[in-house]
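A.B. asks: here is a sequence together with a model predicted from it:
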Amino acid sequence: MSSTPNPPAVPPVRVAFASFVGTTIEWYDYILFGTASVLVLNGQFFPTLSPAAGTLASLATFSIAFVARPLGSILFGHFGDRMSRKKMLIWSLLGMGIATVLVGLLPNYDTIGIAAPLILVILRIVQGVAVGGEWGGAALMALEHAPRRKRAFFASWPQAGVPAGLLLANGAFFLVQSMPEEQFQSWGWRLPFLASAAMIAVGFYVRSKVSESPEFTEMQEAEARRARQRRVPLLEVLREHKRAVLIGTLSVCVGNTVFYLSTVFMLAHGPQDLGFDRGQILLMLMLAAALDIVSLPLVAMLGDRIGRKRLLQLGAVIGIVIGVPMFALFTTGTAWGILLATVLALPIGHAFSSAVLTSFIPGLFQTRVRYTGAGLSYQLSGIVASAPAPFIAAWLFESTGNSLAVGAYLSVVAVITLVAVSAAPAKPLDGENIENREVTDEGSRHDEQGRPGSAVSDAVDR
């Protein structure tokens, strides 16, 4: 047996870039719906409700995807852990793209009645399932192709696709909302959804040129030699990795909360409650998102130096500190105040709390169940933290009449994340090399419980 691992079929930079492009497109589609929920979907699909009730109904439609996302992580994770990381990413991209284009083509309530919001909900569920399978696969493709000492950096590229998708989605709506209101409400809002067709074609081409994860391929070869086939990765995750799922889920909370407070709640709260200009908030969010794209990989480089766990602890502390100042700046209503608030939220708060999640969470799981475990952890946090965030924030403002209460809410969530991350193992389980391990007669190292393939790399993290 060779003592030298087979080199990856393509350079890590190319794989990371492909993950970034695909994730950007998927999150463009996903965030596009959130932006439209605030700006236009209430009038198009819930016109019989009052403006406030219509906004809540469209936000509820937006949030239903968070329930579907864990289902997507289980479905795509099952086949991604057993068959192919690459194929599952292509299918998630196609599912998201088709659903998004269909939203752009969907007749409104005035045309087909109650069928319109019902179909809208179904398409949003499809989006949720697709994005549920996206995060884990994109993270693993970048992580498992990367050099050991630069894993946080390369794995952060798909995470940078989130603000890149935000930038494109808000940019698209920034352009079309400048149209005359009648044209915007009639057909202009559909253009960003229809534009997804061309973007999906680009993403499909880029992802089809990437080879399968070498770490996953080695694991499959090792299992073939042992004639051992995992049947249900989800059951193994729930049986042997419950603590890892809990830590992974809570570690995401502060990053997701600050992201959705700034991109959904602020966008609705500013114009509706404070009388701010909608276009100005979109522009400031776009500037902050552009900075976030750059700051995520830069912060991840720091994670490669000081350790992923330490960096996430630092990110949680930053989340505790910035909550109240962020909303104090936002409520000034000035361009500089809104810009500084969104900068605190995205390139600082989101970057430090999220840059290494794509390497930290997969590192809690062994290769054979990593797609399922990492994806499930991340998507469960969507239900726990992301989906409720705009509603809790709106309730806090209505109850107190003060936006600073929303900032305090963010600080509380950050404390929960800090506790969870502090309970994580010091070293991750990624970076293991199947072919380079000491082996037993069956061809694998076993851990203390007799399970194959759970050796921990000594040089992945501090």
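C.D. replies: Received the coordinates, thanks.

A.B. asks: for the rest of this, base every contact and every neighbour count on C-alpha atoms.
C.D. replies: Noted.

A.B. asks: host element of Phe153?
C.D. replies: helix 151-176 (DSSP states H and E).

A.B. asks: could I get the buried residue list for that helix?
C.D. replies: Buried residues in helix 151-176, defined by neighbour count with 16 or more other C-alpha atoms under 10 Å: 151-174, 176.

A.B. asks: other SSEs contacting it?
C.D. replies: helix 12-39, helix 115-145, helix 191-194, helix 278-306, helix 357-360 (3 or more C-alpha pairs under 8 Å, 6 or more residues apart in numbering; DSSP states H and E).

A.B. asks: C-terminal to that helix, what's the next element?
C.D. replies: helix 181-186.

A.B. asks: so what's the gap between that next one and the chain middle?
C.D. replies: 31 Å (C-alpha atoms, centre = their mean, to the nearest Å).

A.B. asks: list the contacts for the residue most central in space within the chain?
C.D. replies: The residue lying closest to the centre of the chain (C-alpha atoms, centre = their mean) is Trp135, at 5.7 Å. Trp135 makes contact with Thr23, Pro158, Gly375, Tyr378, according to C-alpha atoms under 8 Å, 6 or more residues apart in numbering.

A.B. asks: check it against this one:
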Amino acid sequence: FSILITFAAWLIRRHLTESPVFTELKETTKDIQEEAAPLVQAVKHGWKRIALVAIMNWGPNTSSYTVQTFFVTFVTTQVVAHGTDDFFPRSTITDIQLIGAIFGIISAFTWGYISDKFGRKPIYLLIAGIGVIMPFVYFNLLNTGIVWMVALAVILGYIFAAYGNVGVQMSYFPELFGTRYRYAGVTVAREISSVIGGGFAPMICSWLLIQFGNWIPLAIYLAFTMVCTVVASWLVPETVDRDLTIVTDAVDGEARTA
């Protein structure tokens, strides 16, 4: 299935045109074309912004991978299904994951739309702030072994962890960088935080569970990453309707296009 999706993405991208902002800059700004590679420029001039954006993605990415992968492991090895003597059935939790993903897709569009109306920063802070307390809600619900409560935990996880911040990120992160290295800056920040966050999250959660024998340290770990995300998000400016032709990284009080 991944091969099919990759091929479809390749076909789509072959026929996509560049954004008007990029096309205009490419035609009128020869200096940018003559500079070093964008990745070099991003690391040299934008490392502070890259670090902040990476931390902004750390919490959501950690929670996202935990919801999408570790929840399955947790309920099928630690939670007894309500009214039985057996662990929660794998077939049930995977069906629940599918339902959660559908809710997550809808929530991504919804959060993105809301951020267009009320601003990137307040909505991102709102979702991240809720994300600080949600791990304790998730695991309490999962631990009941009751199907509808487990489903509620997964659905909330997809809405606030797996897809919530992502719905805002797709606009917010590119707007935080200037045109000189926008794509490189976003890519480096997201991928670094994805490795540190989501890449290790299931393993860290498993280790914590083995060491302590209960879910509380797991919830504290997830909450801590979201606290870091809240702090980083507080330090960056609002960017909704930012003029994307500005070469430098976003700051407060910049020109707006609307």
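C.D. replies: Thanks, I have it. All of these numbers come straight from a predicted model, not from anything done at the bench.

A.B. asks: mean neighbour count, the helices and strands packed on helix 151-176 of the first structure: which tops it?
C.D. replies: Highest mean neighbour count of these: helix 357-360, a mean of 28 (counted as mean count of other C-alpha atoms under 10 Å).

A.B. asks: okay, it sits on what stretch of the second structure?
C.D. replies: Aligned using TM-score structural alignment, helix 357-360 of the first structure spans residues 169-172 in the second structure.

A.B. asks: likewise for stretch 34-43 of the first structure?
C.D. replies: So stretch 34-43 of the first structure sits over no part of the second structure, by TM-score structural alignment.

A.B. asks: touching that stretch from outside, list them.
C.D. replies: For stretch 34-43 of the first structure, the surrounding residues in contact (C-alpha under 8 Å, 6+ apart) are 51, 54-55, 57-59, 61-62, 169-170, 173, 185, 189, 264, 267-268.

A.B. asks: per the alignment, Gln272 of the first structure corresponds to what in the second structure?
C.D. replies: Alignment note: Gln272 of the first structure maps to Thr77 in the second structure; criterion TM-score structural alignment.

A.B. asks: who's in contact with that match?
C.D. replies: Per C-alpha under 8 Å, 6+ apart, neighbours of Thr77 of the second structure: Phe87, Phe88.

A.B. asks: equivalent analysis for Phe103 of the second structure, please.
C.D. replies: The neighbourhood of Phe103 of the second structure, defined by C-alpha under 8 Å, 6+ apart, consists of Ile155, Tyr158, Ile159.

A.B. asks: can you find the partner of it in the first structure?
C.D. replies: For Phe103 of the second structure, the residue aligned by TM-score structural alignment is Leu291.

A.B. asks: and what of Arg13 of the second structure?
C.D. replies: Using TM-score structural alignment, the equivalent of Arg13 of the second structure in the first structure is Arg207.

A.B. asks: identify the residues contacting the counterpart of Trp207 of the second structure in the first structure.
C.D. replies: Here Trp207 of the second structure is matched to Trp395 in the first structure, going by TM-score structural alignment. Counting by C-alpha under 8 Å, 6+ apart, Trp395 of the first structure makes contact with nothing.

A.B. asks: helix or strand for Trp395 of the first structure, just tell me which one.
C.D. replies: Counting by DSSP H and E, Trp395 of the first structure is found in helix 388-400.
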